[in-house]
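Chemist: the following comprises the amino acid sequence and a computationally predicted model.
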Amino acid sequence: MRTIVIRENTELPVDDELASAINKMLAEDSTLPIKIKDHTVSFADYTVGSLQVGEVNIEIKPRNPVFTLETLFEMLLFESLNNFDENYLSSGFGDNQSFGIAAITSQFYYECVKLVDFGLTGGFTSEKKYGNEITGPLVLSEYHPAYIPIRGVAYMNDLYSLNVPANQIIKSAIIKVLRSESRVSIRKQYQMLLQSFEGVDVFAGNLDVLENISEAFFSSNPHYPLVLEFAIKILRDMKMKFTHGSISWYAFLHNSNDIFEKYVRKVLTKGLNSYITKWDTPKQIAVLDDGKRKGYKSYVPDILVDYDPLTNSAKAVLDAKNKFFDIDRDDIGEILHSADMYQLTFYCDKMKTNLGGLIYPAGDDYKPINVMIDGNQDFRFVLFSINLREKISVRHRKLCNAIKEYLLYYSK
C-alpha cells in the first residue's frame, strides 16, 4: 500500500492509473467532496480525512497544526452528544497523528473492548407462547378451552436479550470495519470482538435515526455513548465500494471548518446565558441581472447572540474562523484577514448591532485582541481564540468568560 500525505486545500497530481480509478469512483458516488481535472485531484475546501483507491492511500491532514485527530474527534463528540464526558477520550489516540481510517478503527476497537469487558446491556422483549406452565400474563383473546389440551394456554413471556438496536448498530460497524480491513492481525482482533455480539442482528433500519437510538438508549455501562458515536461515524461517514469481494475504494472525509463552527456554537449555547442560533437557510442580499439571466447572493452568519426575527436584529454576531492564530508572529496585523473584517462588519450592520467577534482555534492561551476600526468608535470588534490543547471544560469556560467580559458586557 502506497501512502500519500497532503494538507487540506491543496491539489494532488496523479498518474493515469490513479486518475482512471478516481474517475470511476466519482461515477459510483458523486456526493464525495472530490474533483479531478487534467490528472489533478482537488478536494472541497477544508476537507480532511482519508481516501483509499486501490493500493493508494491518500491522507489529507489539516493545515492548522492545532487540529489533530484527537482534537477533531473531541469536537465531533462534544457537538454530537448531549451528555459529553471530557474523559471519553482520556486514552487518546496516542502518538498516532495519521488521519487514515486505521487510526479511527483502531480507537473504535479499543473502546469496544472496554465496552465488552464492562458488560453489554440488553433489554426485555415480550413474545407470545403456549403451554401449561404459565410464566406471564394470559392472552385472553386466545383463550379457547378446546385447544388447551393440544397447545396449552396462550401467555406473554418476557425475555432478556442483547439483540437491541444499540448493539445492532455497534455490530454493524464492526462488520463494516472487518470488511474493509486487509491486515490479518487486525481482522483476527475484530473477529474475536464479534463473538461478543453473537445473537445480535445487524442493524437494518434507516441511518437517519441512529442518533435517536443512541440518545434514547440507557445503560449503566459508561462506554456506550462513545462506542455508539464511533459506530455511527463509521456507518454513515465511512463510504466504500466492493468489486469481486474486495474493496476497490473507501473514503472517510470530514469538513474541518464545519466541525469547528458547530463545536464553537454548542460551546456558547451551553456556556452563555443567551439564545445562540444560526439561520436554517441563508438570506438573500443581492440580485445580479444582465437582462437575460438572474443570479442571487445570500449570507448567513455563523453565530447570532439573542437574535430577534421580528426586528431581524441580534445583540452580537460571532464568526468561527478555521485559520492559524498566533500572536507571537512579528506582524500582528497578519492575524486578521481583510475579507474577514469586511464580512463581520457587514454582518453586524445587517443585524443592527455594534458588537462583533471572530473565534479562532489556537494552541495556546491568548488574551482577546481589540480591533479599532477608523471612523467607527461605537463598533466593538474583538478577536477571540480557544486553546484546543487545554482541558475541554477549562477552555470552554475561558472562551465564554472572555466573550462576556470583552463583548457582551458592552451591549446597550
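Modeler: The structure has been received and is ready for your questions. Numbering: from 1, shown residues only.

Chemist: hey, let's count contacts and neighbours off CA atoms from now on
Modeler: OK.

Chemist: those helices in the stretch 151-300 of the chain, which residues are they?
Modeler: 165-180, 184-195, 210-216, 224-237, 256-271 (DSSP state H, counting those that start in this stretch).

Chemist: residues near the nearest residue to residue 80 once chain neighbours are set aside, how many?
Modeler: Nearest residue to residue 80, sequence neighbours excluded (CA to CA, 6 or more residues apart in numbering): residue 229, at 7.9 Å. Residue 229 has 21 neighbouring residues, counting by other CA atoms under 10 Å.

Chemist: likewise residue 88?
Modeler: The burial count for residue 88: 17, using other CA under 10 Å.

Chemist: next up, the contacts around the closest residue to it other than its chain neighbours.
Modeler: Counting by CA to CA, 6+ apart, residue 226 is the residue found nearest to residue 88 once chain neighbours are left out, at 6.6 Å. Contacts for residue 226 (CA atoms under 8 Å, 6 or more residues apart in numbering) come out as 77, 88, 111.

Chemist: below is an additional structure, to be compared with the one above:
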Amino acid sequence: MTHSIVLDELDSHGPVVHLSQDAVASLESTELVEFRPRVGGGYEVLPRGNVGAVRLGDLQIEVRPKDKVGVAQLLFLLGYTRDPGFRLDDIGGTTDEHLLSALAESLARQARRAIARGVHHAYVSVDEAARTVRGRIRIGDQITRRPGLLVPLEVTYDDYSPDVPENQILRSAVRLMARLPQVGERVRTELSIVDAQLDGVRVIEHGRPLPQWVPTRLNLRYHNALRLSEIVLRHQSASTTAGDVEMAAFVVPMWKVFEDFVGTALRTALSSTRGETREQYPVNLDVRPSSLPAVHMDVDIVHLMRGVPVVVADAKYKAESASGKYPNADKYQMLAYCTALGLERGWLIYARGDRGPGVRRIVNTGIEIVEWPIDLSVEPRAILAQVDELASAMAGSASSTGRVAIRT
C-alpha cells in the first residue's frame, strides 16, 4: 500500500517518517525534500523550495506550488521560458490540481495526437559493418579496423527511420512519465500504448543532453507534444535505486523557473525598444585594478543602449513577510547593482504580492528601488500583459532620467 505525503513548498513543519539512511540519502538527492532527525527517532520531512513529486518504493512525496501559482500557470511558465511563442493551449490546458497527473494527462493527449496519422520518419545517416555494399564504404575505418579483410565492410548509408530526435524525445518523456507517482492507471496505459507504437526508437539516457530538433512543416503535428516532452525531460531528477528499490522523480526549482520566465518575457517585451536586453550581465562593484580580489556580480537583467546600461532588474520568487515586507537583503543587492552600473533606479520583480508596485528612495543617494509584483495566479495572457506593463514602465523611467531614450 502506498504511503503518500503532500507538502506545500512554504511549509515549515512536516510529518515524521522512519526510513533507512540509504532511503533518506536517495530522496534528498532529488533536492525536493530534506529530512531532519528527531530526538525520539525518525526524520521530519520538509520541502526544499522546489515543487514536484518523488516515489521510492511504497513512499510517495509531493510538494505543491504555493497558492499563488496554479498547475496550469506553472506549466505555462515552464513552456514559455524555452519558447516565447508557447501558450497554454500547446499543452491542451488543464484544471487538475495535481502537477504530475495534469502533466501526464496532457502528455498522453498530445502524444496520441502526434502519432495519430503514423509515426514520423526521416532519413538518418547510419554507420555499420555489413557483408554487402550499401551506401558508401568508409575506406579509412575499413583499413584501420579490418586491415587485409574484405568483409565485413564499414559502410555509411541513409535510412528512412523512426529513430529521429522527435521520436527519441517523445518516447523518453512518455517512459519517464509512466513511472512517476500521481499518474493514474488509465493515463499510464495510454502512455504505454504510445511507447509501444514508438518501438525501435532509442530512449535518451538520464543526464544526456536532449537531441536537437527543428520545427518544420513535416513535423508540425509533433510540435505541442515535443514542447511538453522537453518540460518533462528537463525537470526529471535522479532516477536511481536505493538498494533494490527503484526511485523516480520530477522536480521543478520554482525560483529558477520564475527568474528564467521574467528574463525571457522582459527580453521579448523590450524587443520593440532600442537597444538589447541581457541576462546574467557581469559587472564589478569595486574599482579595477586593485590589489584585492574583485567583487564580481552577475546581474539578472540589464537593458543596454549603445552598450550603456539603462535598466537593471532582478527577479525574486519570494513571499512577503507577515508584516507585508520583502527581505531587506533584496534592497541591499539592488543598491549594489545600481551603484556599480551608475543607474538611478532599479527594479525588484516579485512573484505576486498583496499590494501594487511601490518605490523606495534610498537615503543619502539619488537611487530609487521599485518593488513590482507579478500576479501568477491569473491566466497566461494576463501574466504576459503584466510583463508588458512593467516593460513600458521601465522604458518610460529610463527615458525620464535624461540619460538615454530607449523608446522607438
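Modeler: Arrived safely, thanks for sending. It should be emphasised that the depicted structure is a prediction, and the values quoted were computed from it without experimental measurement.

Chemist: can you give me the TM-score here?
Modeler: With the length set by TM-score structural alignment, normalised by the length of structure 2, the two chains reach a TM-score of 0.74; 369 aligned residues with a CA RMSD of 4.2 Å.

Chemist: looking at structure 2, name the residue matched to the residue nearest to residue 80 of structure 1.
Modeler: The alignment partner of residue 229 of structure 1 in structure 2, by TM-score structural alignment, is residue 227.

Chemist: separation between its match and residue 13 of structure 2?
Modeler: Noted for residue 227 of structure 2: a distance of 36 Å to residue 13 of structure 2, by CA to CA, to the nearest Å.

Chemist: one more: residue 167 of structure 2?
Modeler: Between residue 167 of structure 2 and residue 13 of structure 2 the distance is 43 Å, computed by CA to CA.

Chemist: between those two, which one's more packed in?
Modeler: In terms of neighbours (other CA under 10 Å), residue 167 is the more surrounded of residue 167 of structure 2 and residue 13; the figures are 26 against 12.

Chemist: what sits closest to that one if chain neighbours are left out?
Modeler: Residue 167 of structure 2 sits nearest to residue 201 (CA to CA, 6+ apart), 6.6 Å away.

Chemist: so that neighbour sits against residue 170, correct?
Modeler: No - between residue 201 of structure 2 and residue 170 there is no contact under CA atoms under 8 Å: 9.6 Å.

Chemist: residues in contact with the longest helix anywhere in structure 1?
Modeler: Counting residues, the longest helix in structure 1 under DSSP state H turns out to be helix 101-118. With CA under 8 Å, 6+ apart as the test, helix 101-118 of structure 1 has contacts from 49-50, 93, 96, 177, 190, 193, 196, 221-224, 226-227, 230-231, 252.

Chemist: any idea of the angle the next helix or strand after that helix forms with helix 165-180?
Modeler: As assigned by DSSP states H and E, the chain's next helix or strand after helix 101-118 of structure 1 is strand 123-131. Inter-element angle recorded for strand 123-131 of structure 1 and helix 165-180: 110 degrees (by axes from the mean of the first three to the mean of the last three CA atoms, to 10 degrees).

Chemist: ok, back up a step: of the contacts of residue 226 of structure 1, which are reproduced in structure 2?
Modeler: Among the contacts of residue 226 of structure 1, the ones still in contact in structure 2 (both residues aligned by TM-score structural alignment, their matches' CA atoms under 8 Å) are residue 111.

Chemist: of the contacts of residue 226 of structure 1, closest to residue 285 of structure 1?
Modeler: Nearest to residue 285 of structure 1, judged by CA to CA, of the contacts of residue 226 of structure 1 is residue 77 at 34.6 Å.

Chemist: tell me the secondary structure at that closest one.
Modeler: Following DSSP: H, G, I helix; E, B strand; the rest coil, the label given to residue 77 of structure 1 is helix.

Chemist: quick one: what's aligned to it in structure 2?
Modeler: So, by TM-score structural alignment, residue 77 of structure 1 is matched to residue 79.
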